[in-house]
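1. quick one: sequence and predicted model below, then my questions.
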Amino acid sequence: MRAGLATFALAALMTGAPARAEVLQFADLSGWETDDHRAALTSFLETCDLIDGADWRPLCNLAADAAASDRTARQFFELFFRPVVIGTPPALFTGYYEPEFDGSTVRTPRFTYPLYSRPPELRDGVQYLSRAAIEGGALRGRGLEIAWLDDPVDVYFLQVQGSGRIRMPDGRTLRVGYAGRNGFEYRSVGQEMVRRGTHRMDQVSAQEIAAYVRAGASDLLSINPSYVFFREVDVPAEKGPIGAMTRSITPMRSVAIDPAFTPLGAPVWIDKQGANPIRSLMVAQDTGGAIKGAQRADIFYGTGPAAGDAAGTVKDGGRMVVLLPIDRAYAMLDGL
């Protein structure tokens, strides 16, 4: 059977309902030949030793030598991988970033909204206190506060992003990362704005949500019962935040995906449409509570306000293609 013509039920990479998949050739990836393959390979090397599966290990061993130039990096991907479309496009691409906010490690008249560390009794997958209960003071007085911010909207968006940098009054920067959540399903504030009829879906962005809530709709944040806890992380200033694979992620080379469909650590070709198209090889190094489905990815745009402005407006279609080791890609056909 010719590659590029096979469509089949995919079971090996997922735990949910069957998805469809199609094996392509690299010539089918528009923009492949002009991408910076060496930059993608550098990002891949950050986490390749953590990928599950014996067929990945020899590729990781070869990857370091292939990073010598863009030519050898491109040859590495073309020799040892095949592009696979999992699920049915169009994809949904969004963006995320690492925020930077002013804050304090102690409560002050200005900084009054806490970021909490993970409570010791919290159990993954088990519902804990809701957002409303926590914000109502259920954890107050237990010494779980990592830092304090001056805006509840900033606290909320730090939870949505899952990591951030907090600038202290003495000039020090505290970096925080995801430590767990309260077990409640994420509920979209943007979708609630559409449901209430105050906005159309094409009007909803991170910037618009923040502005609307600050203008008097603070009750909107409470419709999302999911609550995220943080931990202090020791990461060099020049490195990105820690992703789901416990390593730093790379701006415009890392994406958050649904690991039920896409293996964590796998190279992923992003063909994003919209006002600012992207055709680039990235790496699936993160996950997110709102990232569900085979054709769903959240692109990491970097750190700070400019990255936030860029990420906050992304809501585009296109196609996501996973690069899998050759044997793994074609082994799917054996089940037909």
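-> Cool, got the structure.
2. drop to CA atoms for contacts and neighbour counts, all remaining ones
-> OK.
3. any idea how far the helix or strand containing Glu46 is from the chain center?
-> Taking DSSP states H and E as the definition, Glu46 sits inside helix 37-47. Here helix 37-47 is found 17 Å from its chain centre; the criterion is C-alpha atoms, centre = their mean, to the nearest Å.
4. which helices and strands does the next helix or strand after that helix pack with?
-> Per DSSP H and E, the first helix or strand lying C-terminal to helix 37-47 is helix 57-66. Where contact means 3 or more C-alpha pairs under 8 Å, 6 or more residues apart in numbering; DSSP states H and E, helix 57-66 is packed against helix 37-47, helix 70-80.
5. presented hereafter is structure B, for comparison with structure A:
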Amino acid sequence: MRLLPALSWATCLLLLATGCSRAARPPVTRPEEALVPVSHPLELSDDGDAETLRTAIAQSLSWLKAQSAEQRFVFGQRTVTAAEMRSALERLSARITTGLSPAELTRRVLEDFEWMEAAGGEDGTVLFTGYYEPLIEASLSQTGEYTTPIHGPPGDLLEIPLEPFAERFKAERLFGRLDGRRVVPYWTRAEIRGGKLAGQKLELAWAKDAVALFFLEVQGSGILRLPDGTERRVGYAASNGRPYRSIGSLLIQEGTIPREAMSMQALRTWLALNPAQCTRVLDFNESYVFFRFLEGASVGSLGRPVTPGRSIATDARLFPRGALAYIQTDRPVATADGQVTWKPLSRFVLNQDTGGAIRGAGRVDVFWGRGPEAELAAGMMKQKGRLLFLVPRSPQAR
């Protein structure tokens, strides 16, 4: 069942009739609350290919091998060590073979893992969106055509992990700068655009289109196409620490774009038709991303490459990093006549990224890679669905 972001009365009644609704509750703030027993059964069936699943598992294993064997990962009321996570994923990877049927893959997964379900947001549901690698026009030098700087991280930007101060701040970081002896918030997008970083020689490259660069920031990584046709990949290096504010929500509130019509494609179209409004609208989001050049594939928050269709981003404060998960929702697909249809999406994924807008137990971002299909999925996905995490079984249970 495809659920729209804004539920109609008819949809609400349908949910009540089918028993799918959950009582409203306070937002989840602790990892022990983020995963709960499965609310009602579902059939796990993977619609992807074996090779991409093996690739994504290999990236989690590469990261896990660099962690202490005793590092602990919280799966709701259960705690699992890095050694246990690594062992279970290694066994599974060795048993994933080309041509494996979805039913046999599920059977092999469940021999070594048991499932728990995400508690969801305040309404108990999980909202799925997508992200991708945009391609933008840029130059390594400033010209009359390429005028918008793409900045690397500034030297005066402070990144302060808060977990050493209190356990409740696990995975939280504070970004700021020194003003005398005080740490104060870093410059906003508007202040940076106004020249607060001028003279520091932080420019990695120069973009042709400020709006295209803005959406590159939202995605977190992407590809620069240079005037000679060559490409350079850039990825997230740091941010100014300001909270992410959705420009889509701003235009909905102003009545400019109807909520039901909102998408990345709708935003791009409106901004192109209203260039005089671009600066005001983009500056509404005070968050600003600094980049670095990448020599290989796009990397997630684990510092490892993310796999299209197999890597997801969740709230790092609540869900175990690098863990095996399962998603069930819908994705958009373009038809031959240029229309968009929706098809079910159900597959095993790896939790390998996070993001400033991905907050709470009811948010998941799916990575789609690059190209038109990836852009479509990233721009239009706003679907409700289910998120499960697969917890390594104890040796006795196996």
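-> Nice, I can see it. Source: prediction; values computed, not measured.
6. mind checking the TM-score on these two?
-> Scored against TM-score structural alignment, normalised by the length of the first structure, the superposed chains reach a TM-score of 0.85; 311 aligned residues with a C-alpha RMSD of 2.4 Å.
7. hmm, back to that, pull the residues that contact the helix holding Glu46 of the first structure.
-> The contact list for helix 37-47 of the first structure, computed with C-alpha atoms under 8 Å, 6 or more residues apart in numbering, reads 60, 63-64, 67-71, 73-74, 245, 247-250, 253-254, 265-267, 281-283, 285.
8. buried only: go through these for me.
-> 60, 63, 67, 70, 73-74, 245, 247-250, 253-254, 265-267, 281-283, 285 (16 or more other C-alpha atoms under 10 Å).
9. re earlier: as TSV, the helices and strands packed on helix 57-66 of the first structure with distance to Leu13 of the first structure would be great.
-> Below are these laid out as TSV (distance: least, C-alpha to C-alpha, whole Å):
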stretch	distance to Leu13 of the first structure
helix 37-47	19
helix 70-80	19
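10. can you say which of these is packed in most?
-> Neighbour counts (mean count of other C-alpha atoms under 10 Å) averaged over each of those peak at helix 37-47, with a mean of 22.
11. average distance between that one and the second structure?
-> Here the mean offset of helix 37-47 of the first structure against the second structure after fitting is 2.6 Å, by mean C-alpha distance after the TM-score superposition for the first structure.
12. Arg187 of the first structure: which of the helices and strands packed on helix 57-66 of the first structure is closest?
-> Among these, the nearest to Arg187 of the first structure by C-alpha to C-alpha is helix 37-47 (30.2 Å).
13. how close does the aligned residue in the second structure for Ile270 of the first structure get to Asp156 of the second structure?
-> Counting by TM-score structural alignment, Ile270 of the first structure corresponds to Ile327 in the second structure. For Ile327 of the second structure, the distance to Asp156 of the second structure equals 40 Å [C-alpha to C-alpha, to the nearest Å].
14. quick one, which of the helices and strands packed on helix 57-66 of the first structure is nearest to Val23 of the first structure?
-> helix 70-80 (13.5 Å).
15. what's that closest one packed up against?
-> helix 37-47, helix 57-66.
16. okay if I get those as TSV plus distance to Ala215 of the first structure?
-> Below are these laid out as TSV (distance: least, C-alpha to C-alpha, whole Å):
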stretch	distance to Ala215 of the first structure
helix 37-47	40
helix 57-66	50
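17. to Glu98 of the first structure, which of those helices lies closest?
-> Glu98 of the first structure sits nearest to helix 37-47 of all these, at 17.3 Å, using C-alpha to C-alpha.
18. enumerate the positions of stretch 71-86 of the second structure that are buried.
-> Residues of stretch 71-86 of the second structure classed as buried under the neighbour-count rule (16+ other C-alpha under 10 Å) are 72-76, 80-86.
19. repeat for stretch 233-240 of the second structure
-> Of all the residues in stretch 233-240 of the second structure, those buried under the rule 16+ other C-alpha under 10 Å are 233-236, 238-240.
20. tell me the residue in the first structure aligned with Ala238 of the second structure.
-> Aligned by TM-score structural alignment, Ala238 of the second structure pairs with Gly180 of the first structure.
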